[in-house]
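> Give me a model of this one.
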Amino acid sequence: MVPHVPTVVIIGRPNVGKSTLFNRLVGKRLALVDDTPGVTRDRREGDATLFDLKFRIVDTAGLEEEAPDSLSGRMRQQTEAALIDADVALMVIDARAGLTPQDRHFARWLRAQDMEVVLLANKAEGKAGDSGLFESFELGLGDPVPISAEHGEGLADLYDALRPLLDPLMPPEEEIGDETEEERDARLAAEPLKLAIVGRPNAGKSTLINTLLNEDRLVTGPEAGITRDSIAIDWEWQGRRVRLIDTAGLRRRAKVVEKLEKLSAADTKHAVDFAEVVVLLLDAKLGLEAQDLRIADMVLQEGRALIVALNKWDAAEDQSRLFQGVRKALDEGLAQIKGVPLLAVSGLTGKGLDLMIKAAFEAREGWSRRVGTSALNRWFEGAIERNPPPAPGGKRIKLRYITQANTRPPAFVIFGNRVDELPESYRRYLVNSLREEVGFDGVMIRLNLRARKNPFD
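Now for the predicted structure:
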């Protein structure tokens, strides 16, 4: 089981600086920040550090009074759900703007919850925030802590307010001594599978994750593009740890015109960088389009393991023909890799989701696999014997031996003479043979050629 660490949730009305504070505490720009109110729509979680305090921090959508079935209403429900699992709430107000009726309304609501609360008066740098700071005493949430999330001011005061609340909840620290190679491999295998879900807008990514978690964890709806930034969620599947990453939909570059959507697209690509396995989710009602192949190519160029899933399978027509058509298009469109896993799933009904997660763990194993030097060179000698390298200009290219330089993704180096003249077609032959015979189906392989130095030069 994952050890419990204290959870702190940031709440407040829109545009008071919640995501800026979140980024400050996690030490990275994980949450999108913009002047547009309501940028954050889902809960976003991260590992926070404040001096010697370590805790889980949750950024939430701005609290607004709207009908439950509206987008704003669904966002508010996500914020309320975040409080259920939290140990402490940080109520953030804008000291420069002063108190608003929304601040007062939600302070009353928060006082009725069984929850430890710390009141933060953000944007309190300089004298412009003095009036709002003094007004905030009337909220009845204790003494406000003046901070500037943007400039990092007031963090020591925030630490003093949080420490007595979090100290009793801290898990004991474990000492890790010297590890053997076997122990290290076992520990790495037990680490969470970092699984990102990507695809075009409205492919059903958030609905699929909600079904996996068996809760309405992410805001969903018929509106395309509800998810704007990447949301990481820790989860367990059959006793194995998974970190699920939901991402914003990726459209063709020509259609990405708004500043906020450009930030979302960059954030999705950033999420792929941190993933181990990426599921490219397709809308089965639309099939495979050129933008899907561009996304798949981007994932592979980043060196991540790739799975393609046809979502909304329950609503697809002529399923057998559709599946075979997508399979053929993938094989033709992704010439650099063969055998990418293709699955039929339904994020709405849950069909095929267990198989998808199982395939993701298997993909990570292949992506992390290291081949012994002797087995590798047995394959290498056989491959060259079956199909010797060409002899451009009548001069033979000599390939001497191969070694695996890295994993995740698998990378190999071939040493020989005149390797700069080896045709690209022969390089592809070696990669395809290695994939088929050594067992790297569906895994991107990087192959480098290196000439041996002449000791007489």
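> rest of the way, CA atoms for contacts and neighbours
OK.
> so what's Leu300 closest to, chain neighbours aside?
Ranked by C-alpha to C-alpha, 6 or more residues apart in numbering and with sequence neighbours excluded, the top spatial neighbour of Leu300 is Met444, at 6.4 Å.
> what about the strands in the stretch 301-450 of the chain?
305-311, 342-344, 398-406, 411-417, 446-451 (DSSP state E, counting those that start in this stretch).
> now for the last one, which elements pack on it?
Just to be clear, that refers to strand 446-451. Contacts defined by 3 or more C-alpha pairs under 8 Å, 6 or more residues apart in numbering; DSSP states H and E place strand 446-451 against strand 411-417.
> The structure of the following sequence is requested for comparison with the preceding one:
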Amino acid sequence: MLPRIAVMGRPNVGKSTLFNRLAGRRIAIVDNTPGVTRDRKETVARIAGRDVLLVDTAGLEEAPPDTIPGRMRSSSEAALRTADLILFVVDVRAGLTPADRAFAQWLRRQGKPVLLLANKAEGRMGAANSLEAYELGLGAPLPVSGEHGDGFGELHDEIRAALPPEPPEEEEETDDPNRPLRLAIVGRPNAGKSTLLNALLGEERMITGPEPGLTRDSVAVQWMDETGKPVRLVDTAGLRRRARITEALEQMSTAATIAALKECEVAVLVVDAVQGMDEQDLRIARLAEREGRAIVVAFNKWDAVEDRNAARRKVEDVLTASLAQLRGILVVPLSAATGRGVDKLMPTVREAYETWNRRIPTGALNRWFENALSRHAPPLVEGKRLKLRYATMPKARPPTIAIFGTRAEMMPEDYRRYLVNSFREAFDMPGVPIRINLRGTENPYADSDD
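Just a heads-up that it's a prediction; the model follows:
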């Protein structure tokens, strides 16, 4: 029996948009009018490598049982009783409402696993505003955007961790004492992605040629690397600038590529070494960083580069200047066509994965934190110095630090960057996204005359 995931929340918080995004296709009607969804919709979806039954529910409303909203709520409650996991959705733009608080309190009493999704959290301010949802008592809110797809890589990881274990027969079918590393090969058209996949597999698995756009869909291959460990390798269609994507088929190819990027754990960004790294390569890297994926740059067609020292310096300068949030990103020069350097790619991918998956013990983390504060004191904000008290690491994949303190949520962006870079250097975490979540605490003496 497939695990059941129910999407719940008050009307018009974006449940159906999230449902469609997770399902990978438009199933539920989406409109700004509250209450469009009145009946439960169910579909089988593939999330984080598992088949699940995804359930879209009507908006939760307080209403008499004999009214339409009351019957809609009864339908949603029935969905909850059979669910293995609840995705409780709130609207970051609207802020928390009394209905959100009431239904969160009700959900806490049901004894079901709940993931709290702070929807419509596009951009940095959206992620910061999502922290308000901590007060619902349902754990750390996960900032996502059902409309734009932001945060769905991390959402897939959280769903996988929250679902009940797979039955033994499914584990035997996957032949998986070690779960496969999910690896996506991404990049611009004609950068050599399919040629690289063929070189890794040692066979002509993908059609290749000089014409851009030969690969039109994401193609997954199960593979054992040279260490004997399983890898789920996905070749993707080339990503062009949005303004150049006009045909419906290319739009679908682009959507499949972005979906593969959200599903993977490590993204190999294939860059044409002859042309160098351009703005579209950087956009793809930033998309992977926003989704919290580990990234390795494969500098392909290295055999055709005349001045290799200059080419290496140039790509390092571009990465330093334009991808500061991924400082130390690992670069592998190679030639997929001749096979030279390809043997160095998977060890580098494994290295990036181990870094991305690493947890730091709380003691070591707080020793670093105290040292970082002593070297560079927290800044003044509105005339008062931030009082940062301690740090924890609630999760890896990517490494995530929660910092607690008085008015911590007011931390300026430059000090946040200082802490990220200090953490990266102290624990040797080059090239992986690092998240910092800020948790302010109330000062009971803030209004005192003393």
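> what's the TM-score here?
Scored against TM-score structural alignment, normalised by the length of the second structure, the superposed chains reach a TM-score of 0.60; 286 aligned residues with a C-alpha RMSD of 2.7 Å.
> element containing the aligned residue in the second structure for Arg243 of the first structure?
Superposed on the second structure with TM-score structural alignment, Arg243 of the first structure falls opposite Arg232. Counting by DSSP states H and E, the element that carries Arg232 of the second structure is strand 230-235.
> Give me the helices and strands touching that strand, please.
Going by 3+ C-alpha pairs under 8 Å, 6+ apart, strand 230-235 of the second structure lies up against strand 181-187, helix 193-201, strand 219-224.
> Now the shortest one on the first structure. Mean distance?
In the superposition with the first structure, the aligned residues lie an average of 0.6 Å away from strand 219-224 of the second structure, counting by mean C-alpha distance after the TM-score superposition for the first structure.
> Buried residues, that strand. List them.
Across strand 219-224 of the second structure, burial judged by 16 or more other C-alpha atoms under 10 Å covers Val219, Trp223.
> now the angle from it to strand 181-187?
Strand 219-224 of the second structure runs at 130 degrees relative to strand 181-187, counting by axes from the mean of the first three to the mean of the last three C-alpha atoms, to 10 degrees.
> tilt between strand 219-224 of the second structure and helix 193-201?
Using the same axes, to 10 degrees, strand 219-224 of the second structure lies at 20 degrees relative to helix 193-201.
> who touches strand 219-224 of the second structure?
The contact list for strand 219-224 of the second structure, computed with C-alpha atoms under 8 Å, 6 or more residues apart in numbering, reads Leu201, Pro230, Val231, Arg232, Leu233, Val234, Asp235, Thr236.
> And that strand, how far out from the chain middle?
For strand 219-224 of the second structure, the separation from the chain centroid amounts to 21 Å (computed by C-alpha atoms, centre = their mean, to the nearest Å).
> Quick check: closest non-adjacent residue to Val114 of the second structure.
Ile86 (4.7 Å).
> which residue lines up with that neighbour in the first structure?
Ile86 of the second structure maps onto nothing in the first structure, by TM-score structural alignment.
> What is the burial count for Ile86 of the second structure?
The number of residues packed near Ile86 of the second structure is 23, by other C-alpha atoms under 10 Å.
> And for Ala285 of the second structure?
25.
> Give me the three-state assignment for it.
helix (DSSP: H, G, I helix; E, B strand; the rest coil).
> Quick check: it touching Leu269?
Yes. Look at Ala285 of the second structure against Leu269 with C-alpha atoms under 8 Å: they come within range, at 7.2 Å.
> overlap in contacts of these two?
With C-alpha under 8 Å, 6+ apart, Ala285 of the second structure and Leu269 have common neighbours Ile295.
> How about the contacts made by the equivalent of the residue nearest to Leu300 of the first structure over in the second structure?
Counting by TM-score structural alignment, Met444 of the first structure corresponds to Pro433 in the second structure. By C-alpha under 8 Å, 6+ apart, the contact list for Pro433 of the second structure reads Glu289, Gly292, Arg293, Ala294, Gln325, Leu326, Trp356, Pro398, Pro399.
> Likewise for Gly49 of the second structure?
With contacts defined as C-alpha under 8 Å, 6+ apart, the neighbours of Gly49 of the second structure are Glu263.
> distance of it from Ala288 of the second structure?
18 Å (C-alpha to C-alpha, to the nearest Å).
> One more: Gly202 of the second structure?
Look at Gly202 of the second structure and Ala288 of the second structure: by C-alpha to C-alpha, they are 27 Å apart.
> So those two - more neighbours on which side?
Each of Gly202 of the second structure and Ala288 has its neighbours counted (other C-alpha under 10 Å); Ala288 has more, 25 against 10.
> For the more buried one, which non-adjacent residue is spatially closest?
Leu261 (6.7 Å).
> I'd guess the one you found is in a strand, am I close?
No. Leu261 of the second structure is assigned helix when assessed by three-state DSSP, not a strand.
> Identify the residue of the first structure aligned to it.
Using TM-score structural alignment, Leu261 of the second structure pairs with Val272 in the first structure.
> returning to what we had before: need the strands of the stretch 301-450 of the first structure in CSV (columns: distance to Val26 of the first structure and mean neighbour count).
CSV is the format used below for the strands of the stretch 301-450 of the first structure (distance: least, C-alpha to C-alpha, whole Å; neighbours: other C-alpha atoms under 10 Å):
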stretch, distance to Val26 of the first structure, mean neighbour count
strand 305-311, 27, 26
strand 342-344, 35, 20
strand 398-406, 30, 17
strand 411-417, 32, 18
strand 446-451, 33, 16
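> Tabulate the ones you listed (TSV), appending distance to Asp185 of the first structure.
As requested, the strands of the stretch 301-450 of the first structure are arranged in TSV below (distance: least, C-alpha to C-alpha, whole Å):
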stretch	distance to Asp185 of the first structure
strand 305-311	19
strand 342-344	29
strand 398-406	15
strand 411-417	19
strand 446-451	22
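> In the first structure, what stretch matches stretch 322-337 of the second structure?
Against the first structure, stretch 322-337 of the second structure falls on residues 333-348 (TM-score structural alignment).
> give the contact list for the aligned partner of Val420 of the second structure in the first structure.
Matched by TM-score structural alignment, Val420 of the second structure corresponds to Val431 in the first structure. Residues in contact with Val431 of the first structure (C-alpha under 8 Å, 6+ apart) are Ile445, Leu447.
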